[in-house]
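Chemist: Need coordinates for the below:
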Amino acid sequence: MSWRRTVTLGAALLTVASPLAGTAAAAGKSAVQATAATAVRQGTFTDAGAERLADGRLVIRWHASADLGPAKVYWSADPEGHWQELARTYAKYNGYVTADPNPGGRVYFLIKGGNGAAVKTAERKLPLKGATNFRDLGGYRTADGKTVKWGKLFRSDELAGLTAADISYLQKSGLKTDVDYRTGSEVKSKPDPTIAGVKYVADPVFSDSDSAGGTDLISYLASGQFDKLGEPGDALIDGNKSMVDSPSAFGKLFDLILDSSTNALVQHCTAGKDRTGIGSALILLALGVPKETVVQDYLLSNVYRAEYNKAAVNAMVSQFKLTDPKAIEIVQALMDVRKEYIEAAFDEMDSKYGSIQGFLEKGLGLTAAEQAKLKRLYLE
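Modeler: Purely as a prediction, here's the structure:
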């Protein structure tokens, strides 16, 4: 069975704001006065994030290298400006809980400390009903201290299930380009919805003939020929290597994102974890995000797809009456992303091109000038 073909199989298987930690009132008037009287030390925000609670409220969290004193929280539907004050709090609380200030639309937050230090953040996973793994690549720090802009580069699983509200949300977010890595047969089975104002770009990583061999694995599971399945994870390790060996789809991706008129841009496949995982890793690496951070982003698919993956594995176990532990582990491995999968791609870049940078230059054809342009477009 072609491991390269099997990469597609894993997908085919299937209102009033309040402080987060304590309040000024709870701390007492004297504590507030003491805080205000304390000189703000030099320091910066080291990270920030935002997550949505089940009731729709948003939890904004941050950390700083020192107590930055009084803090203001701002929000905007535009990550590059039009900030509106949301709340006043203290940096030492490390967070804030708020009702969604922009229901039905994308919202970004800006936190400013008393010494002028500031950090932007937003939800990493977009709150869409019809996609489980639609994520923003913004907010990641580069090795030289810059930050990937929010709201410009997205990654996702299949979009066929997007609701009317989801589509409206994406239009309000400024989405302009939809890059689809799926094969022709995958697209035919679940075509992307037409979104007014968004250009659709077919950019298959594999051909239909490459993916057709996925039926081999199904037949092996059905017939109990587990000895032909290889080891758990082998398929995606070899599949990731093959995407480095045949990277033309990702070259096309970079042609698109080098054109500023295409962003905001989303790239996606079926599960949003393998083909999209490599595409996202390459974008972040080209922008100078450290490899360790790239791996962390890659592994987030396990978090956002956990419920879906569990149901898919259980369905396969039930359908094929699997009791063999190795067979079950192989199915689980197909649904997961694992560090060894992305590391296999890095190793292939090192082996064939000498380094990740060598792959960017020779494998994808990104010149030094083009890499500098990417950084001007997508870093701040």
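
Chemist: For the rest of this, base every contact and every neighbour count on C-alpha atoms.
Modeler: Noted.

Chemist: roughly how far apart are the residue positioned nearest the centre of the chain and Pro70?
Modeler: Centroid check for the chain by C-alpha atoms, centre = their mean gives Arg135 as the closest residue, at 4.0 Å. As judged by C-alpha to C-alpha, to the nearest Å, Arg135 and Pro70 stand 31 Å apart.

Chemist: Following up with a second sequence; could you model it the same way so I can compare the two?
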Amino acid sequence: MHFPNLLNARDLGGYPTVDGAQTSWRSLVRADDLAQLTAEGVRALADYGVETVVDLRWPEEAALYPSPVPAALPQVRYQRISLLTHTEDEWRLRSRDVAKELWKCVVLEHVRIELRHVLSAIAAAPAGPLLFHCVAGKDRTGLIAALLLALADAEPQAIARDYAMSSANLRDAYLKRYAGADPQRIVEALRCPEEGAYNMLQFLADAGGVRAYLAQIGLKEHVIERLRGRLRS
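Modeler: Got it, this is the predicted structure:
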């Protein structure tokens, strides 16, 4: 898939599942910041059939770089639901010194209300293609993607590879974009270790499985089933 100026967009269809099937195409798309889209990119979004956009950015991020979707694609259902905490500063205070390998587990443990809101919105959306994104499309977006893939019984290796893919997708463009910065710091910031995904899956297993975890954060069974149906039609 190609949305001009996006670096980290991909359909979550075609991933192998533990029972030998594949996840459904043209249902869920993960991406980086839609504010980067060119006019051609906005048209490509419409041509792909995207019906719903869930914007996971903080209010400060959305205010600084507004999404083009509401004005350019009024037919698309647009929701901004801040994942993590309500502001960037608040999250920084709560997540200092968290190793990337454990980041997802920290979020699953401490950001349950926000996760419930985001997942409920995805479950309640019309059945057509839904795109969710943050800024780089790797951490917040990667967490939601990993949860949905786990619920669809995607193979653990596929979930880990999807998470790690973001580093390669972003690296060259970010090194050019921030040419005056320390390249090692950029590379470290973009790191998405597969171990982080495996640790998240172990966290879910320790909670009784992904379904049990989603029930613990307050999702009803019919909502969980609707979420699973997104990738297992």
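
Chemist: Helix, strand or coil: sort out the residue lying farthest from the centre of the second structure for me.
Modeler: In the second structure, counting by C-alpha atoms, centre = their mean, Gly180 sits farthest out from the average C-alpha position, at 28.4 Å. Classification of Gly180 of the second structure using DSSP: H, G, I helix; E, B strand; the rest coil returns coil.

Chemist: residue in the first structure matching it?
Modeler: Residue pairing (TM-score structural alignment): Gly180 of the second structure is matched to Ala315 of the first structure.

Chemist: can you give me the helices for the second structure?
Modeler: 39-47, 59-64, 69-72, 88-95, 100-110, 112-124, 140-151, 156-177, 183-189, 194-206, 210-216, 221-231 (DSSP state H).

Chemist: Tell me the buried residues in the second one?
Modeler: Read it as helix 59-64 of the second structure. Pro59, Glu61, Ala62 (16 or more other C-alpha atoms under 10 Å).

Chemist: again, but for stretch 103-115 of the second structure
Modeler: Applying 16+ other C-alpha under 10 Å to stretch 103-115 of the second structure flags Trp103, Lys104, Cys105, Val106, Val107, Leu108, Arg112, Glu114, Leu115 as buried.

Chemist: How far off centre is that stretch?
Modeler: 13 Å (C-alpha atoms, centre = their mean, to the nearest Å).

Chemist: Now do stretch 1-12 of the second structure: distance from first to last residue.
Modeler: End-to-end distance (C-alpha to C-alpha), stretch 1-12 of the second structure: 11 Å.

Chemist: contact partners of it?
Modeler: Stretch 1-12 of the second structure has contacts (C-alpha atoms under 8 Å, 6 or more residues apart in numbering) with 23-34, 36-38, 40-42, 44-45, 136-138, 145, 149, 166, 169-170, 173, 231.

Chemist: Could you report the neighbour count for the counterpart of Asn263 of the first structure in the second structure?
Modeler: The criterion is TM-score structural alignment: under it, Asn263 of the first structure has Gly128 as its aligned partner in the second structure. Look at Gly128 of the second structure: counted by other C-alpha atoms under 10 Å, it has 14 neighbours.

Chemist: dump the residue contacts of Gly128 of the second structure.
Modeler: Arg26, Ser27, Gly49, Val50, Glu51, Thr52.

Chemist: Aligned to the last one, what sits in the first structure?
Modeler: For Thr52 of the second structure, the equivalent position in the first structure is taken to be Thr177, counting by TM-score structural alignment.

Chemist: how near is its match to Phe254 of the first structure?
Modeler: Counting by C-alpha to C-alpha - Thr177 of the first structure and Phe254 of the first structure are separated by 13 Å.

Chemist: go on, Gly174 of the first structure?
Modeler: Using C-alpha to C-alpha, Gly174 of the first structure is found at 19 Å from Phe254 of the first structure.

Chemist: how about the nearest residue to Ser120 of the second structure once chain neighbours are set aside, what does it touch?
Modeler: Distance criterion C-alpha to C-alpha, 6 or more residues apart in numbering; nearest residue to Ser120 of the second structure, sequence neighbours excluded, is Val223 at 7.0 Å. Contact partners of Val223 of the second structure, counting by C-alpha under 8 Å, 6+ apart, are Ser120, Ala123, Ala124.

Chemist: Please list only the buried members of the residues you listed.
Modeler: Buried members of the contacts of Val223 of the second structure, scored by 16+ other C-alpha under 10 Å, are Ser120, Ala123.

Chemist: Contact partners for Gly197 of the first structure?
Modeler: By C-alpha under 8 Å, 6+ apart, the contact list for Gly197 of the first structure reads Gln171, Leu175, Lys176.

Chemist: What's Met200 of the second structure aligned with over in the first structure?
Modeler: Aligned partner of Met200 of the second structure by TM-score structural alignment: Ala345.

Chemist: ok, now how distant is Phe206 of the first structure from Asp180 of the first structure?
Modeler: 11 Å.

Chemist: quick one: which of these two has more around it?
Modeler: A side-by-side neighbour count of Phe206 of the first structure and Asp180, using other C-alpha under 10 Å, places Asp180 first with 28 against 23.

Chemist: That one contacts Pro193, correct?
Modeler: No: the pair Asp180 of the first structure / Pro193 is not scored as a contact, 11.7 Å apart, by C-alpha atoms under 8 Å.

Chemist: And the strands in the stretch 1-150 of the first structure, which stretches?
Modeler: Assigned by DSSP state E, counting those that start in this stretch, the stretch 1-150 of the first structure shows strands spanning 18-19, 45-52, 58-64, 70-76, 84-90, 95-98, 108-113, 118-122, 135-136.

Chemist: Out of those strands, which gets nearest to Thr142 of the first structure?
Modeler: strand 45-52 (12.5 Å; C-alpha to C-alpha).

Chemist: what range in the second structure does that closest one sit on?
Modeler: Against the second structure, there is no aligned range for strand 45-52 of the first structure (TM-score structural alignment).

Chemist: between that strand and strand 108-113, how many degrees?
Modeler: On the basis of axes from the mean of the first three to the mean of the last three C-alpha atoms, to 10 degrees, strand 45-52 of the first structure is oriented at 140 degrees to strand 108-113.

Chemist: and the angle from strand 45-52 of the first structure to strand 58-64?
Modeler: Going by the same axes, to 10 degrees, strand 45-52 of the first structure makes 170 degrees with strand 58-64.

Chemist: how deep is Tyr174 of the second structure tucked in, by neighbour count?
Modeler: So Tyr174 of the second structure, with other C-alpha under 10 Å, has 16 neighbours.
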